[in-house]
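>>> when you get a sec, could you give me coordinates for this:
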Amino acid sequence: MISKNSASKSVTKTAGTKRKRSGRRSPLATVSLILVGLLTTGGAYALFTSTANADSGTTATTASSSQSAVNQGEKLFNANCATCHNINGSGTKAGPSLIGVGAAAVDFQVGTGRMPAAANGPQALEKPVAFTNSQIQELAAYVASLGTGPAEPSSKYLQANGNAAKGAELFRINCAMCHNVAGAGGALTEGKFAPSLKGVSAKHIYEAMLTGPQNMPVFNDLNIKPQEKADIITYLKYLEKNPSPGGFELGSLGPVSEGLFIWIFGLGAIVAVTVWLTAKSN
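All right, here's what the predicted structure looks like:
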């Protein structure tokens, strides 16, 4: 006679065996899952790639032309800049490292003729540009490839169509102490100076704020936002298009120069007329 305990153990063992067998996977299931995953991933990648190429149709050409610009820029750099900045842009005693300065710094320095520098001095002076626009872009592409740095600004911030009043306020707060409230420039210490901003292109003004050349501080996008930079450019271009309503502006150097002019020429003229009238009566 079979006891109840033995019967229950037998039933339990049989049920457990069935559950174990029913949960076991076939070796082919794993292979099938891997194949499905590979096919899905490969198909998605192929679809994404074809879509991207369809949208931009020139992706491969752009990459190729970009690498070509870097190669040409490296040749120009080695021939014209490596003497001071080293063959790999790491810098020497005669010139700082260019790793991480970005394309914007190159476009400003080379595009305004400050680089290559004619001689060492308190600061690089603006002079005729030594390279063509395409060569400047190639140099910028090469230096940008050395390390991440500020890129050249978008054209939408260079149209001088922002808020001139807001730009004037920002300029007075951040720039006027060196460049004068009218952008006429001014003297600094040790033979350095803040240049006049009249006639400077909108692109170079933006790049100067972005990269901080010479003695100028860097105004990155956290300090002055791109649209605020555009407002400052709008204010400076407004000054160029609207001459002083008072007539002769005396270089826009402010009340000191105007007061000095009155003292020397105004009072001098009065004294001269007084002496002439006295001599005439005598």
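>>> CA atoms for contacts and neighbours, from now on please.
OK.
>>> for the helix or strand harbouring Val143, which positions count as buried?
Here Val143, judged by DSSP states H and E, is contained in helix 133-146. In terms of neighbour count (16 or more other C-alpha atoms under 10 Å), helix 133-146 has its buried residues at Gln135, Ile136, Gln137, Glu138, Leu139, Ala140, Ala141, Tyr142, Val143, Ala144, Ser145, Leu146.
>>> now render those as a markdown table, adding distance to Phe193.
Written out in a markdown table, the entries for the buried residues of helix 133-146 read as follows (distance: C-alpha to C-alpha, whole Å):
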| residue | distance to Phe193 |
| --- | --- |
| Gln135 | 29 |
| Ile136 | 26 |
| Gln137 | 28 |
| Glu138 | 30 |
| Leu139 | 27 |
| Ala140 | 26 |
| Ala141 | 30 |
| Tyr142 | 30 |
| Val143 | 27 |
| Ala144 | 28 |
| Ser145 | 32 |
| Leu146 | 30 |
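>>> just give me the residue right at the centre of the chain.
Centroid check for the chain by C-alpha atoms, centre = their mean gives Pro150 as the closest residue, at 3.6 Å.
>>> so which strand or helix has that residue?
In the assignment (DSSP H and E), Pro150 maps to no helix and no strand.
>>> contact partners for it?
Val101, Gly102, Ala103, Ala104, Ala105, Leu210, Thr211 (C-alpha atoms under 8 Å, 6 or more residues apart in numbering).
>>> how near is it to Thr189?
Using C-alpha to C-alpha, to the nearest Å, one obtains 28 Å as the distance from Pro150 to Thr189.
>>> what sits against Ala82?
Taking C-alpha under 8 Å, 6+ apart as the contact definition, Ala82 lies against Asn88, Gly89.
>>> state the distance from it to Leu139.
If you measure Ala82 against Leu139 using C-alpha to C-alpha, the figure is 12 Å.
>>> structure for this one too, so we can compare:
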Amino acid sequence: MKKLSARRRHPLAALVVLLLALAVTGGLYAALSPTEAKAEDTSAQSLAIEEGKKLYAVGCQSCHGTGGQGTSDGPSLVGVGSAAVDFQVGTGRMPAQQPGAQVPKKRNIYSQSKIDQLAAYIASLGAGPEKPWRGQYDPSGADIGRGGELFRTNCGQCHNFSGKGGALTNGKFAPSLKGVSDKHLYEAMLTGPQNMPSFPDSTLPEKEKKEIIAYLNAVNGSKAETPGGLELGGLGPVSEGLFAWVFGMGALIVLTIWLAARTAKARKS
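Purely as a prediction, here's the structure:
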């Protein structure tokens, strides 16, 4: 105990303790600090933005302006967010081939990595809806029946009750939703592309978006069933009623004429 007390009274004891404390603190900070990871993320994001800017200059700038501010040929992209870019470019609608009342879906010319770079650049111009991750749009376990109710209430007026699409005014149209990926369905509801209204989470929560996607997969998916028999395209009661009236009545008229002709011939003979 006397030796320990003597060491504590040594003039350098306090300095040694301070150095040890600083070393331990520095080591813990270096081990636990996320600075390096953050720096890597920031560097990767900056690189994506730079590459996206190059892609924008080639494929988008002529219509949307040098800084995404918009021109007479294209709307402003400031604040549209990465979700809108992922949808528009991922479905081939952008870059547009030619101006018109509505830009149709076509074959996509960009890889997903390039779409992500372009989305990163446009997202840097102003905050907007972010590209969703798989858990947000995966409809596994969602209530299909409830999704049907939500779809008929919010979407059926334009897209038809089963998502087959329909005509709008002035050359515009609601496209068919058959074959559209879950991610793009979610992004369309989130961002409201072209003539479609947007349904942010404050209006249509994530759970309800999943239910709508589940319903569309059920009625338009590869395993979709038609318990009532031939669906006649699923175009709705008006179109299907007209089909039944024209062809059904036409068949009855032809049958009536045929029977009358046979009866008249039989009487003559």
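>>> ranges for the strands of the stretch 151-282 of the first structure?
Listed in chain order, the strands found in the stretch 151-282 of the first structure under DSSP state E, counting those that start in this stretch are 186-187, 193-194.
>>> out of these, which is closest to Val129 of the first structure?
Ranking the strands of the stretch 151-282 of the first structure by their distance to Val129 of the first structure (criterion: C-alpha to C-alpha) puts strand 193-194 first, at 19.8 Å.
>>> for the corresponding residue of the first structure for Ala261 of the second structure, grab the count of nearby residues.
Matched by TM-score structural alignment, Ala261 of the second structure corresponds to Ala279 in the first structure. Residues near Ala279 of the first structure, counting by other C-alpha atoms under 10 Å, number 9.
>>> then Ile232 of the first structure?
Taking other C-alpha under 10 Å as the definition, Ile232 of the first structure ends up with a neighbour count of 29.
>>> what is the equivalent residue in the second structure for it?
With TM-score structural alignment as the criterion, Ile232 of the first structure matches Ile212.
>>> its match against Phe151, yeah?
Yes. In terms of C-alpha atoms under 8 Å, Ile212 of the second structure counts as a neighbour of Phe151; the distance is 5.9 Å.
>>> show me what Ala94 of the first structure aligns to in the second structure.
For Ala94 of the first structure, the residue aligned by TM-score structural alignment is Asp73.
>>> could you do Gly199 of the first structure as well?
In the second structure, the residue matched to Gly199 of the first structure (TM-score structural alignment) is Gly179.
>>> also Gly251 of the first structure?
Matched by TM-score structural alignment, Gly251 of the first structure corresponds to Gly233 in the second structure.
>>> can you mark which positions in stretch 39-59 of the first structure are buried?
Along stretch 39-59 of the first structure, not one residue counts as buried under the neighbour rule (16+ other C-alpha under 10 Å).
>>> ok, Lys205 of the second structure to Gln136 of the second structure distance?
No Lys there; residue 205 of the second structure is Pro. With distances taken as C-alpha to C-alpha, Pro205 of the second structure is found 10 Å from Gln136 of the second structure.
>>> more crowded one of these two?
Neighbour count, other C-alpha under 10 Å: between Pro205 of the second structure and Gln136, Gln136 has more, with 15 against 12.
>>> what number of residues lie near the nearest residue to the more buried one once chain neighbours are set aside?
Here the nearest residue to Gln136 of the second structure in space, its sequence neighbours aside, is Glu206; by C-alpha to C-alpha, 6 or more residues apart in numbering that works out to 6.7 Å. For Glu206 of the second structure, the tally of surrounding residues (other C-alpha under 10 Å) stands at 16.
>>> Glu206 of the second structure reaches Asp138, doesn't it?
No. In this structure, Glu206 of the second structure sits apart from Asp138 without contact. The criterion is C-alpha under 8 Å, and the distance is 10.3 Å.
>>> quick check: the gap between the residue nearest to Gln136 of the second structure and Ile144 of the second structure.
Applying C-alpha to C-alpha, one obtains 14 Å for the distance of Glu206 of the second structure from Ile144 of the second structure.
>>> Leu55 of the second structure too?
40 Å.
>>> residues in contact with stretch 225-232 of the first structure: which ones?
When contacts are taken as C-alpha under 8 Å, 6+ apart, the neighbours of stretch 225-232 of the first structure outside the stretch itself are 157-168, 170-171, 206, 209.
>>> if we go to 6 Å?
Identification of contacts with stretch 225-232 of the first structure by C-alpha atoms under 6 Å, 6 or more residues apart in numbering yields Tyr157, Gly162, Asn163, Ala164, Gly167.
>>> just the buried residues from those residues, in PyMOL please.
To isolate the buried members of the contacts of stretch 225-232 of the first structure in PyMOL, using 16+ other C-alpha under 10 Å:
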select buried, resi 157+162+163+164+167
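>>> of the contacts of stretch 225-232 of the first structure, closest to Pro245 of the first structure?
Compare each of the contacts of stretch 225-232 of the first structure with Pro245 of the first structure using C-alpha to C-alpha and the shortest gap goes to Ala164, at 17.4 Å.
>>> please tell me how far that closest one sits from Asn220 of the first structure.
To Asn220 of the first structure, Ala164 of the first structure is 20 Å away according to C-alpha to C-alpha.
>>> again, but for Phe265 of the first structure
Looking at Phe265 of the first structure against Asn220 of the first structure, where the rule is C-alpha to C-alpha, the gap reads 45 Å.
>>> same deal with Thr234 of the first structure?
Computed with C-alpha to C-alpha, the distance linking Thr234 of the first structure and Asn220 of the first structure is 18 Å.
>>> the two: which has the busier surroundings?
Thr234 (24 against 16).
>>> quick one: that one and Ala160 touch, right?
Yes. Between Thr234 of the first structure and Ala160 a contact is recorded at 4.1 Å, counting by C-alpha atoms under 6 Å.
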